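A.B. asks: pasting the sequence and the predicted model now:
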Amino acid sequence: MAPVKSDPSKVHESFERHRASPEVSIDQYVRSRQLALAEAVLARHRVYLDKKYWILVRDAAMQRSASEAAHSLLASLRQRVKSGKTICLISESVFIELMKQSDLETRKVTAALIDDLSEGVTLIPQPTRVATEVAHFIHSQGGRSVYLLENLVWTKLSYVLGVQHPLSEAFDPAEMRVIQKAFFDHMWAVLFG
């Protein structure tokens, strides 16, 4: 992954915004971002490419493929994503396969394609999806109000392997919550390339 360039004004704005809402926990904040993301994702046609198809479109992007079908698929996906009709989501299995690519050049091109076609959106990790489905079932059967399950499975690339928050006893709990939410904002915007 390339280093992320921080915009000091955005970092400052994020800290100030979160200081103004100390009553919002990190879990509530993450859920609100996840639900907003779900609304955007669910408005589009979702395409899931497995490793084979990411390699196919990568080779087309690198002009390594003579396959007209591969070039046509890549052009179509790029056009549909650019127009806001489609999004090509990844999961942790695709991410792990990307990290296994030993050739730095092809890994960079694949990562750039994932950035472009996924717009930084991924499924939450499989164990988290299973736990979410079980919790959703239990809560819904107990008569509790629950979000639609399809709203709870999306996240951003930085969290493809799960959500982690910084934690330090050097800060009081309120300031630690501000740091966690500002850090989350920063990581939410990170792409591969």
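C.D. replies: Happy to help now that I have it. Note that the structure is a prediction, hence the values are computed from the model and not measured.
A.B. asks: every contact and neighbour count from this point should use C-alpha atoms.
C.D. replies: Noted.
A.B. asks: show me the contacts for the residue nearest the centre of the chain.
C.D. replies: Ranked by distance to the mean C-alpha position of the chain (Cα atoms, centre = their mean), the top residue is Lys156 at 1.5 Å. Contacts for Lys156 (Cα atoms under 8 Å, 6 or more residues apart in numbering) come out as 120-123, 188-189.
A.B. asks: the same query, at a cut-off of 7 Å, please.
C.D. replies: The neighbours of Lys156, taking Cα atoms under 7 Å, 6 or more residues apart in numbering as the test, are 120-122, 188.
A.B. asks: now the two most distant members of those residues.
C.D. replies: Thr122 and Trp188 (11.3 Å; Cα to Cα).
A.B. asks: between these two, which one's more packed in?
C.D. replies: Counted by other Cα atoms under 10 Å, Thr122 and Trp188 do not tie: Thr122 has more neighbours, with 25 against 18.
A.B. asks: ok, that one touching Leu152?
C.D. replies: No. Using Cα atoms under 7 Å, Thr122 is not in contact with Leu152; the gap is 11.7 Å.
A.B. asks: in the helix or strand containing Ala135, what's buried?
C.D. replies: Taking DSSP states H and E as the criterion, Ala135 maps to helix 126-141. Residues of helix 126-141 classed as buried: 126, 129, 132-133, 136 (neighbour count, 16 or more other Cα atoms under 10 Å).
A.B. asks: between the residues you listed, which is nearest Ile114?
C.D. replies: When the buried residues of helix 126-141 are compared against Ile114 (criterion: Cα to Cα), the nearest one is Gln126, at 19.0 Å.
A.B. asks: now the closest one. Nearest residue, chain neighbours left out?
C.D. replies: Distance criterion Cα to Cα, 6 or more residues apart in numbering; nearest residue to Gln126, sequence neighbours excluded, is Glu92 at 7.6 Å.
A.B. asks: okay if I get the contacts of Lys156 as a markdown table plus distance to Ile87 and secondary structure?
C.D. replies: Supplementary listing: the contacts of Lys156 in a markdown table, determined by distance: Cα to Cα, whole Å; DSSP: H, G, I helix; E, B strand; the rest coil:
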| residue | distance to Ile87 | secondary structure |
| --- | --- | --- |
| Gly120 | 10 | coil |
| Val121 | 8 | strand |
| Thr122 | 10 | strand |
| Trp188 | 17 | helix |
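A.B. asks: out of the residues you listed, who's nearest Tyr53?
C.D. replies: Thr122 (16.3 Å).
A.B. asks: kindly provide the distance from the closest one to Val160.
C.D. replies: Counting by Cα to Cα, to the nearest Å, the gap from Thr122 to Val160 is 6 Å.
A.B. asks: all strands of this protein, in order?
C.D. replies: 45-48, 86-89, 121-123, 154-156 (DSSP state E).
A.B. asks: the third one - contacts with which helices or strands?
C.D. replies: Here strand 121-123 touches strand 154-156, going by 3 or more Cα pairs under 7 Å, 6 or more residues apart in numbering; DSSP states H and E.
A.B. asks: okay, and the common contacts of Thr122 and Val160?
C.D. replies: What both Thr122 and Val160 touch, as defined by Cα under 7 Å, 6+ apart, is the set Ser91.
A.B. asks: in addition, the following structure is provided for comparison:
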Amino acid sequence: MTIEQHSRARKIELGQKLLSRRKVYLDTRYWIILRETAAGRRTDAASLKLLHFLRRGVNAGRLVCPISVDLFMELSKQANTPTRRQATARLVDELSLGVSSMDPQSLLATETHRFLSAALHGQEAVHPMQELIWTKVAYALGDMHPTFDELPPEDQLELQKRTFDYFWEMRLSALVAGMDDGAELRRDYAELTKDTNARNQEHRDELRSYENAYDVELRGAVEVVGETAADIIAEMEARMTGVRPIQSPEQHAASVNMCRNLVYHAVKQPENRTSMRTLHVKTSIHAAMRWDKERQFKVNDWHDFGHATIALTYCDAFLTEGPLHHLITSRGSELEAINGCRVASSIDDALTIVRGLLADG
């Protein structure tokens, strides 16, 4: 068993254990609300009840509140004090059970691999995505394995497995306590935001409808996915034939272009959007932003869209803020239906949804 196979086995084991739990995704605003409630600094009845029912659901084995790389990165912006970052992390440990979605690049690659495998071998030959996408908080940014070239292969593998298992059990509060000001995890989205707004302004009059904006965004999104899909197909061919194909640069470029076209036309078909849901949801959110021609991207939108994407694709509830709630539900794109996710921005609505999930049992 390779370290990659070991990692995959642990994730599948975790995913299977979580199947009986409904997933409630909280954006950073809600984690702060609940942190302040747990500390006694927020005392309104709705917040107290929300925290109570979430705790009750988690303790009863019926709920879990997973995090994502975007929550991890936003947590690093909080002051590293007992009442802020450390208190938030302790509450995350309690309600998330140490569970995070895998990083966005790995998630998109996993969906693409599963989609292509199911097309080739049938749905019965692939694991359900809910068994594949969950990991532990230490691996929210992706898997990282130590390598020591001077060690014999079997010793290096044993070291990698032990290291993986050690971090697999690590609590978020232990991880963030040593992050100082967290600057090493922050991404500067200021330049990206400025460039995106400039490009959108330049091409705003070319958009004729939301559907047109969706098509434009999808064509851009498959540029990256095409490379991933081409690598996956080459890997599949190598497994079937025992020989990995050697391609010239021209052949590789043709393969990538073919895969971009394949993914583009697949996602254009509504029946495929459940399988390629991450790509579809990301495209839909960005299309909604583009079609609202007066709306400008803000730096924090990139994290907000990350929250929305993992919540809408693989969670049962999404507790967020009003503007994002409006954006993801106002276009009639039926994003809530992708995984039956219910969205709330008010505390009262959030409480109603959580109570409903517990009542559904």
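C.D. replies: Arrived safely, thanks for sending. If you're wondering where the values come from, they're calculated on a predicted model, not measured in any experiment.
A.B. asks: one step back: show me what the residue nearest to the centre of structure 1 lines up with in structure 2.
C.D. replies: Counting by TM-score structural alignment, Lys156 of structure 1 corresponds to Lys136 in structure 2.
A.B. asks: so stretch 41-50 of structure 2 aligns onto which residues of structure 1?
C.D. replies: Against structure 1, stretch 41-50 of structure 2 falls on residues 64-73 (TM-score structural alignment).
A.B. asks: and the residue nearest to Asn151 of structure 1 when sequence neighbours are not counted, how many neighbours?
C.D. replies: Excluding the flanking residues, the one nearest Asn151 of structure 1 by Cα to Cα, 6+ apart is Ala38, at 5.1 Å. Neighbourhood size, Ala38 of structure 1 [other Cα under 10 Å]: 18.
A.B. asks: again with the one 5 residues further on
C.D. replies: Residues near Ala43 of structure 1, counting by other Cα under 10 Å, number 12.
A.B. asks: list the contacts of the aligned residue in structure 2 for Ile124 of structure 1.
C.D. replies: Aligned by TM-score structural alignment, Ile124 of structure 1 pairs with Met102 of structure 2. Contacts for Met102 of structure 2 (Cα under 7 Å, 6+ apart) come out as 133-135, 140, 142.
A.B. asks: out of the residues you listed, flag the one nearest to Arg277 of structure 2.
C.D. replies: Ile133 (12.7 Å).
A.B. asks: leaving out chain neighbours, which residue sits closest to the most far-flung residue of structure 1 relative to its centre?
C.D. replies: Residue farthest from the centre of structure 1, counting by Cα atoms, centre = their mean, is Ala66 at 31.6 Å. Of all residues beyond its chain neighbours, the one nearest Ala66 of structure 1 is Ala60 (7.7 Å), with distances taken as Cα to Cα, 6+ apart.
A.B. asks: roughly how far does the counterpart of Arg8 of structure 2 in structure 1 sit from Ser25 of structure 1?
C.D. replies: Per TM-score structural alignment, the equivalent position to Arg8 of structure 2 in structure 1 is Arg31. Remark: distance between Arg31 of structure 1 and Ser25 of structure 1 (Cα to Cα) = 10 Å.
A.B. asks: can you check Gly143 of structure 1 too?
C.D. replies: Distance from Gly143 of structure 1 to Ser25 of structure 1, by Cα to Cα: 25 Å.
A.B. asks: also Ala189 of structure 1?
C.D. replies: 20 Å.
A.B. asks: quick one: which of these two has more around it?
C.D. replies: Each of Ala189 of structure 1 and Ser25 has its neighbours counted (other Cα under 10 Å); Ser25 has more, 16 against 13.
A.B. asks: count of neighbours near the residue nearest to that one when sequence neighbours are not counted?
C.D. replies: Distances taken as Cα to Cα, 6+ apart put Arg177 closest to Ser25 of structure 1, at 6.9 Å, once the chain neighbours are dropped. Arg177 of structure 1 is flanked by 23 other residues according to other Cα under 10 Å.
A.B. asks: aligned partner of Arg177 of structure 1 in structure 2?
C.D. replies: Checking TM-score structural alignment: Arg177 of structure 1 goes with Leu157.
A.B. asks: run a quick neighbour tally on Gln5 of structure 2.
C.D. replies: 10.
A.B. asks: select the longest helix from structure 2.
C.D. replies: helix 210-241 (DSSP state H).
A.B. asks: quick one: the helices in structure 1?
C.D. replies: 8-19, 26-42, 51-61, 68-82, 92-100, 104-118, 126-141, 173-188.
A.B. asks: mind listing residues that contact the last one?
C.D. replies: The reference is to helix 173-188 of structure 1. 14-15, 18-19, 22, 25-26, 156, 158, 165-167.
A.B. asks: Ala111 of structure 1: which of the residues you listed is nearest?
C.D. replies: After measuring the contacts of helix 173-188 of structure 1 against Ala111 of structure 1 - Cα to Cα - the closest member comes out as Ser158, at 12.8 Å.
A.B. asks: separation between that closest one and Arg19 of structure 1?
C.D. replies: Distance from Ser158 of structure 1 to Arg19 of structure 1, by Cα to Cα: 24 Å.
A.B. asks: could you dump the contacts of Met102 of structure 2 to CSV with distance to Thr278 of structure 2?
C.D. replies: Shown next, in CSV, are those (distance: Cα to Cα, whole Å):
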residue, distance to Thr278 of structure 2
Ile133, 12
Trp134, 14
Thr135, 17
Ala140, 17
Gly142, 17
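A.B. asks: from the residues you listed, which is closest to Val58 of structure 2?
C.D. replies: Trp134 (16.5 Å).
A.B. asks: measure that closest one to Leu50 of structure 2 for me?
C.D. replies: Taking Cα to Cα, one finds Trp134 of structure 2 at 24 Å from Leu50 of structure 2.
A.B. asks: cool, and Met1 of structure 2?
C.D. replies: 44 Å.
A.B. asks: kindly report the same for Arg171 of structure 2.
C.D. replies: 23 Å.
A.B. asks: and Leu71 of structure 2, by the same measure?
C.D. replies: 20 Å.
A.B. asks: picking that back up, weed out the non-buried ones from the contacts of helix 173-188 of structure 1.
C.D. replies: By 16+ other Cα under 10 Å, the contacts of helix 173-188 of structure 1 give 14-15, 18-19, 25-26, 156, 158 as buried.
A.B. asks: turn those residues into JSON lines, columns for distance to Ala111 of structure 1.
C.D. replies: Formatted as JSON lines, those follow (distance: Cα to Cα, whole Å):
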{"residue": "Ser14", "distance to Ala111 of structure 1": "27"}
{"residue": "Phe15", "distance to Ala111 of structure 1": "30"}
{"residue": "His18", "distance to Ala111 of structure 1": "31"}
{"residue": "Arg19", "distance to Ala111 of structure 1": "35"}
{"residue": "Ser25", "distance to Ala111 of structure 1": "32"}
{"residue": "Ile26", "distance to Ala111 of structure 1": "29"}
{"residue": "Lys156", "distance to Ala111 of structure 1": "14"}
{"residue": "Ser158", "distance to Ala111 of structure 1": "13"}
